[in-house]
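Visitor: what would the 3D arrangement of this be:
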Amino acid sequence: MLIHLQAAGTSLVLDARGPRPPAILHWGAALGDLADADLAALAGAAVPAVPPSSLDEPLRLSTLPALAEGWTGRPAVRGSWAAGPARPAWRLAGVERPSSGAVVADLRSADGLLQVAGEVSLSPQGVLRMRHTLTNHGTGPFLLDALDVVLPVPARAAEILDFSGVWAYERRPQRAPLRDGAWSRETRHGRPGHDDPFLMMLGVPGFDFRAGEVWAVHLAWSGDKRLWAERQPLGRSVLGAGELLDPGEILLPPGGSYTSPWTVAAWSATGIDGLSERLHGWVRARRGPVPPRPVVLNTWEAVYFDQSMERLRGLVDAAADAGVERFVLDDGWFTGRTDDRRALGDWTVDAARWPHGLHPLVAAVHARGMDFGLWVEPEMVSPDSDLARAHPDWLLGPPGAATWRHQRVLDLSSGAYEHVLEGLTALLREYPIAYLKWDHNRDLLQEGAAHRQTTALYRLLAELRGRFPHVEVESCASGGARVDLGVLDLVDRFWTSDSNDPLERQRIQRWTGVLVPPEHLGSHVGAPAAHVTGRTSDLSLRLATALFGHAGIEWDLTTASGEQRLEVAEWVRCYRRLRPLLHTGTVVRSGGDDPDRLVHGVVAADRGAAVYALVTLRASGAAIPPPVQFAGLDPDRRYTVRPLPLGGPPRTVQDRPPAWLLDGGITLPGRLLAEVGLPAPLLAPQQAVVFEVVAA
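Guide: Okay, the predicted model is just below:
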């Protein structure tokens, strides 16, 4: 049959007439209502010419491309039997339609030994999901090397954008033309890693945030992965994604099955922001309404390991006075944990620093109207710990394996799983903990372990959430090394980066937010001098940066001046007023990736209000910079634009501000604000100004 899925301006046409595997004839712009005859004509017209010195029949790129059909690029399925490599010729055995937006194709190898169930769905937001389940029907074991999703893209998608990075500098974009061959990104961290390709985009040359067709794929998986883009001289281009399996990692016995992670894909005709609108809408629809994201104070950069009731009492009061709603005790609360070289795995409260347990601190936090959160790192263990000494067999890897941040990995496929589950259960039963900051501070560095460790993590999180559904969980992995849509089904937010430097955070949050909605990205106000970079930033820039996310504070407020604490309290009130808009609206960004300045904002779903920020990264190359354009507004409504003061006025280098700012604001049609814009204040480098826009 020929199947046409259509939603939110996106169409997918699948040729599942058999006997060969289904083929995607179109993925992109909506094609409108098509009659059966139109679909048949499209399928006929999609048959290409046969070039000289090639396969004697037209090349047909299926959902399981393989050598047997003439595809000489990377195949979707690779594996072997004891007798040698398997090169199955796939045939379509049947098609099911579990819903109007979903298709399941039953594919069998010609010898009947392998079966693949290929699932395809198109969400109401226009987000495409695909995965495969492979089952071994043979009499011997099948060694699976790869089971990937391969999606065709048109030849005009000729420029690639993905990401790299290191600790505290995640989500660094990199662009290049797509040439013949494969641009392949693989991660072998046992977690996505700071250099995670994250979201691989392939678009028309020059696509940016606001313009250009672009196709993108993300693997919803928290272990090893590969993403790739490939252009064949045969004339076909593809995007691919799949779990990166080590040799021997998946050995399927007779009757055994393996299901690949979901590949999440989207197409946009309006640049990267169009992708974000689809992906954010899909994430929000899957999760349902999210409770208001409470203002967090985390103790890490405030006190580090210097923990005691005496040390923290003043910080609790300062946090409450500022309007903080959640107080999180970070690393250092458990037995013997005086630095990062010992005691991981011994999840009992340190009696020396907390002789009465954490009860007095929790009581003080609750007395000031805040809920209580706690840092844990359950997947890791210190060699210098009671747990490691008692159970060396629970450590992943051989004795003497490399440490990372002076710690080893607990093998969650061993008895360590029950130990961790019961240890966390005991904590959550003894203390009224509303939130766990779940850290993961090292790579696994162990071949053949990533798959089982990741599946065990998912099982552990699901079990804990079943026992304690009220407890929220943050995914932290030495900052942003585990940010993916797989674990987002089991956690409530991500720690976007270990860097609180607002200048670095501007770009990290800009690009991480392409995939993940802002309400799931932790963004904190740090100390005046950033602890990672040492750079000093004005409070206004720090507040403006942290506003656009799940806001919090990572600063010892007891050291702040009285004026600074009042400004932080006013910022908290502003965030609490604006968070319904910030956490449900449409994210918009200035079109290009300007090295001098950034403009970004969030527009309410009904386009009745918006909040924007203008941020200068460095000195402008022009005496008078371009106007600020307010994207995403209703062109036919009138809006009033006013500056929103946060943390004092930003520094400017100007003899006189623009006239509209002298007047305190201006009212204009949305079309003019978006297309023409308003003159920008001449901000000094590393400054920010926030604008609130309300329909008149």
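Visitor: from here on, contacts and neighbour counts on C-alpha atoms
Guide: Fine.
Visitor: need the contact list for Ser123.
Guide: For Ser123, the contacting residues are 7, 101, 282, by C-alpha atoms under 8 Å, 6 or more residues apart in numbering.
Visitor: now the nearest residue to Asp196 once chain neighbours are set aside: how far from Arg191?
Guide: Leaving aside its chain neighbours, Asp196 sits nearest to Ser164 (5.8 Å; criterion: C-alpha to C-alpha, 6 or more residues apart in numbering). Per C-alpha to C-alpha, to the nearest Å, Ser164 is found 14 Å from Arg191.
Visitor: same check, this time on Val628
Guide: For Val628, the distance to Arg191 - C-alpha to C-alpha - is 39 Å.
Visitor: which one of the two has more residues nearby?
Guide: Comparing Val628 with Arg191 by other C-alpha atoms under 10 Å, the one with more neighbours is Arg191, at 26 against 22.
Visitor: please verify my assumption that that one contacts Ala481.
Guide: Yes. Assessed by C-alpha atoms under 8 Å, Arg191 is found in contact with Ala481 at 6.8 Å.
Visitor: contacts for the helix or strand encompassing Arg459, please.
Guide: When elements are defined using DSSP states H and E, Arg459 is found to belong to helix 450-467. Residues outside helix 450-467 that contact it (C-alpha under 8 Å, 6+ apart): 189-191, 222-224, 245, 249, 411-413, 417, 421, 425, 444, 471, 487, 490.
Visitor: please provide the structure for the following sequence as well, for comparison with the first:
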Amino acid sequence: MDPLHLRSAGTSLVVSFDSGEAEVIHWGADLGSTLPDLAILGEPIPHSAVDANVPAALLPQGSSAWQGRPGLRGQRIADGVPGLDFSLRLRVVDVQTDASSAVGFAAVTSAVIASAVIVQKDPDAGITVTSTLTLHPGGLLELRHTAVNDGTSPFQLDELATVLPVGPDAVELLDLTGRWCRERHPQRRAVQQGTWVRTGRHGRTGHDSSLLFAAGTAGFGNRHGKVWATHLAWSGNHEQFADTVADGRTMIGGSELLGPAEVVLQPGEGYTTPALFAAYSDRGLDGISEAFYSWFRSRPHHVLPAASTGLPAGNPRPVVLNTWEAVYFDHRLDTLIELAESAAELGVERFVLDDGWFRGRRDDHAGLGDWYVDETLWPDGLTPLIEAVNSHGMEFGLWVEPEMVNLDSDVARAHPDWIVGPAVLSHKNGGRLPLEWRHQHIIDLVNPAAWQYVFERIDALLGENNIKYLKWDQNRDLSEHGHAGRASVHAQTLAAYRLFDELRKAHPGVEIESCSSGGARVDLGILERTDRIWGSDCNDALERQTIQRWTGVVVPPELVGGHIGPTTSHTTARTHDLSFRAITALFGHFGMEWDVRQVQGAEREELKRFIGLYKEHRGLIHSGRIVRADVPDDSLMLHGVVSDDGDAGLFAVVSTRTSFAEQPGRLAIPGLDPERSYRVQAIFPAPGDADYARTFTQVQPPAWLPSGAQASGRFLAEVGLPMPVLNPEHALLLSCTAE
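Guide: A predicted model of the protein is given here:
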């Protein structure tokens, strides 16, 4: 059987079938249109080893002497006897390919293979695994497996992993970790023999989950080095790992982390893994981001489809005002209308009413699950507020938390059996409940009646009110999560996905944001059914610089909510000038979470001007190529976007703390067209802005700063410009315009 060769955007994936398995020979740089006879790659056989070459397969198997993690773990249960068919010998029986026109290769004019379906069977064990691979036009690989029980008795599936081998020069690992209000911070370690596993047992993606799991050459950075990276598109329990065996080969990948007997396949039943998305880059992490961004922006349901798709352009991402840090639970119509009027005067385009509008909700102890407008607060319903918001030309959005319930709620009192727990019995009948988290529990969406109730209540809210946007929250982990006494995170996750899907189908004009105690549900599984994620509950601009930078390694800025919070952050008590908070929020889906009625005088004029800057540049921010410079001084950051045609760029120079050097020196501005000339100007803050004088510590600015600079893209990338001496926790916004 001929090898399979997928090619796109500088990436090749080669799969050989000579061993009888689907062996991944190469995932990495493009190999061109012609491959040699792959028999030349036969490895030597060392002493004290199996007498055959051991393939690095799509599904690594112990039956082929793979000594790392197996791709599939499970056991058949026949006549009450467990542990049968514990070791599979899967062999390829069919390969189907789909050819499409080549994308991204000037030298290739013929059709190339874009996707493939590989079927492997073990007839003795009664298991078939079908692997679907798609190499998307931007170079992003999508891989998933489906296992089917062909036998006559149940088969308990314990794990089905999606993995890929990385190059031998991948010697360093990077993954992300964090906590509430400090999501997605990087950590690095050397590749060593053994397995490095990142486990998520939160029942949701988790604040500490690794949005990206990467291996690369030594010291790989933003714009240099080879990188192989994966992302598991799943919003429940999961594992991501790097597995290095004794012969030096390393596999990276992930799997759903299944609970005890969560997936028991009856004869004829199947299980499909979450998709593993994988990207290769020889240009550092920015190349990885480009592959993910290309995939997002080519989706027909993306909020702003790329021009190359031929789809309607979509509406510009509106300026948002969220009421949470303005009023919290203090919902009074006159106050909220005043807030809406103040927001509209500034240029806000979407007004979002946060937690506190439904029955019994005066604080976070009660009311969740009772998704009816509170008649005591809103005797005329939400209509007066919605009409006031709409009269100022703004859309209206609403906060909901459909997957959660308080014990102090009408629905919990009426249906105690709808509350998730580890026991068969409800808590009213002696069953045990999980520990409370933010005074709340989880509603059992696996229960058809509970699912239907939640669907009908949110459907009614959307049908009865002119709501254009839902902020969909999920404020706790799914601990001890069971249905009818059995582990059920897997089923709950699928039920939640179905809830999103059915509500979107019923209300296609409503956008949905995934919020989960901030950034605890950020993954491509949830982003297939939502229009934006909330990166973190922390609006502190210093914390957000790191959170947004590493969220943005996978998720494009138009899908990442970034808000200006109050002058003093309510999560860290840090105080920041408006310009720093604004520039930080700019490189996302921009908004505010602040009582803007209190913003007056010169600061209000500065805020209004900045909102105008966002509207002027949002088309570029939400469509351009991401650029993150490798800056030697780790107290400084330079990041931005460049338009696909190279006509324009927008960059932020950020000082996160004091530097070891008395002046920053020349900072390279990469990513522009090297052959074109650019006008570089500092556009915010500017003289006259309320906090301009506090932005710098210098007797004299660099020569170019007052009136701008003219230079080629090559000069700016190789020589750069001397930057002003920024005070710590301040930033400067630069525009680059081709002339």
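Visitor: care to give me the TM-score?
Guide: TM-score for the superposed chains, counting by TM-score structural alignment, normalised by the length of structure 1: 0.98, backed by 689 aligned residues with a C-alpha RMSD of 1.2 Å.
Visitor: before we move on, the earlier item: how far apart are the helix holding Arg459 of structure 1 and its match in structure 2?
Guide: Its aligned residues in structure 2 lie a mean 0.6 Å from helix 450-467 of structure 1 after superposition (mean C-alpha distance after the TM-score superposition for structure 1).
Visitor: flag every buried residue along that helix.
Guide: Burial within helix 450-467 of structure 1, assessed by neighbour count using 16 or more other C-alpha atoms under 10 Å, is assigned to 450-454, 456-458, 460-462, 464-465.
Visitor: what two of those are the furthest from one another?
Guide: Using C-alpha to C-alpha, the buried residues of helix 450-467 of structure 1 span at most 22.4 Å, a distance reached by Ala450 and Arg465.
Visitor: got a ChimeraX select line for the buried ones in the contacts of helix 450-467 of structure 1?
Guide: Selection of buried members from these for ChimeraX, criterion 16+ other C-alpha under 10 Å:
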select :189,190,191,222,223,224,245,249,411,412,413,417,444,471,487,490
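Visitor: the contacts of helix 450-467 of structure 1 in strands, which ones?
Guide: Among the contacts of helix 450-467 of structure 1, none falls in strands (DSSP state E).
Visitor: so which of the contacts of helix 450-467 of structure 1 belong to helices?
Guide: 417, 421, 425 (DSSP state H).
Visitor: can I get those in a markdown table including distance to Val694 of structure 1?
Guide: Formatted as a markdown table, these follow (distance: C-alpha to C-alpha, whole Å):
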| residue | distance to Val694 of structure 1 |
| --- | --- |
| Tyr417 | 52 |
| Leu421 | 49 |
| Thr425 | 47 |
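Visitor: nearest to Gln125 of structure 1 among those?
Guide: For these, the residue nearest Gln125 of structure 1 by C-alpha to C-alpha is Leu421; the value is 36.7 Å.
Visitor: give me every residue that touches the aligned partner of that closest one in structure 2.
Guide: The equivalent of Leu421 of structure 1 in structure 2 is Phe455 (alignment by TM-score structural alignment). Residues in contact with Phe455 of structure 2 (C-alpha under 8 Å, 6+ apart) are 499, 503.
Visitor: how far away is the residue nearest to Arg287 of structure 1 when sequence neighbours are not counted from Trp221 of structure 1?
Guide: Nearest residue to Arg287 of structure 1, sequence neighbours excluded (C-alpha to C-alpha, 6+ apart): Asp489, at 7.8 Å. From Asp489 of structure 1 over to Trp221 of structure 1 the distance is 11 Å, taken as C-alpha to C-alpha.
Visitor: neighbour count for these two, which is higher?
Guide: Neighbour count, other C-alpha under 10 Å: between Asp489 of structure 1 and Trp221, Trp221 has more, with 25 against 15.
Visitor: quick check: closest non-adjacent residue to the equivalent of that one over in structure 2.
Guide: Aligning on TM-score structural alignment places Trp221 of structure 1 opposite Trp234 in structure 2. Distance criterion C-alpha to C-alpha, 6+ apart; nearest residue to Trp234 of structure 2, sequence neighbours excluded, is Gly525 at 4.8 Å.
Visitor: alignment lookup: that neighbour to structure 1.
Guide: Under the alignment by TM-score structural alignment, Gly525 of structure 2 pairs with Gly486 in structure 1.
Visitor: what span of structure 2 lines up against the helix or strand containing Leu614 of structure 1?
Guide: Element membership for Leu614 of structure 1 (DSSP H and E) is strand 609-616. Using TM-score structural alignment, strand 609-616 of structure 1 corresponds to residues 648-655 of structure 2.
Visitor: hang on, the earlier thing: contact partners for the match of Trp221 of structure 1?
Guide: So Trp234 of structure 2 contacts 205, 256, 274-275, 523-526 (C-alpha under 8 Å, 6+ apart).
Visitor: and which of the ones in helices among the contacts of helix 450-467 of structure 1 is nearest Trp394 of structure 1?
Guide: Nearest to Trp394 of structure 1 out of these is Tyr417 (C-alpha to C-alpha; 9.2 Å).
Visitor: quick one: stretch 377-386 of structure 2 aligns where in structure 1?
Guide: Residue span in structure 1 matched to stretch 377-386 of structure 2, by TM-score structural alignment: 353-362.
Visitor: right, and His359 of structure 1 touches Tyr431 too?
Guide: Yes. Using C-alpha under 8 Å, His359 of structure 1 is in contact with Tyr431, at 7.3 Å.
Visitor: quickly find the element holding Asp124 of structure 2.
Guide: With secondary structure defined by DSSP H and E, Asp124 of structure 2 is part of neither a helix nor a strand.
Visitor: against Phe86 of structure 2, how distant is it?
Guide: Distance, Asp124 of structure 2 to Phe86 of structure 2, using C-alpha to C-alpha: 12 Å.
Visitor: neighbour count winner among those two?
Guide: It is Phe86, of Asp124 of structure 2 and Phe86, that has more neighbours when counted by other C-alpha under 10 Å, with 15 against 12.
Visitor: which residue comes closest to the more buried one once chain neighbours are left out?
Guide: Distances taken as C-alpha to C-alpha, 6+ apart put Gln75 closest to Phe86 of structure 2, at 4.9 Å, once the chain neighbours are dropped.
Visitor: about what we covered before: mind giving me the ChimeraX select for the contacts of Ser123 of structure 1, buried ones only?
Guide: Applying 16+ other C-alpha under 10 Å to those, the buried members can be selected in ChimeraX as follows:
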select :7,101,282
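Visitor: in strands, which of the contacts of Ser123 of structure 1 fall?
Guide: Here DSSP E is the test, and the contacts of Ser123 of structure 1 give Ala7 as lying in strands.
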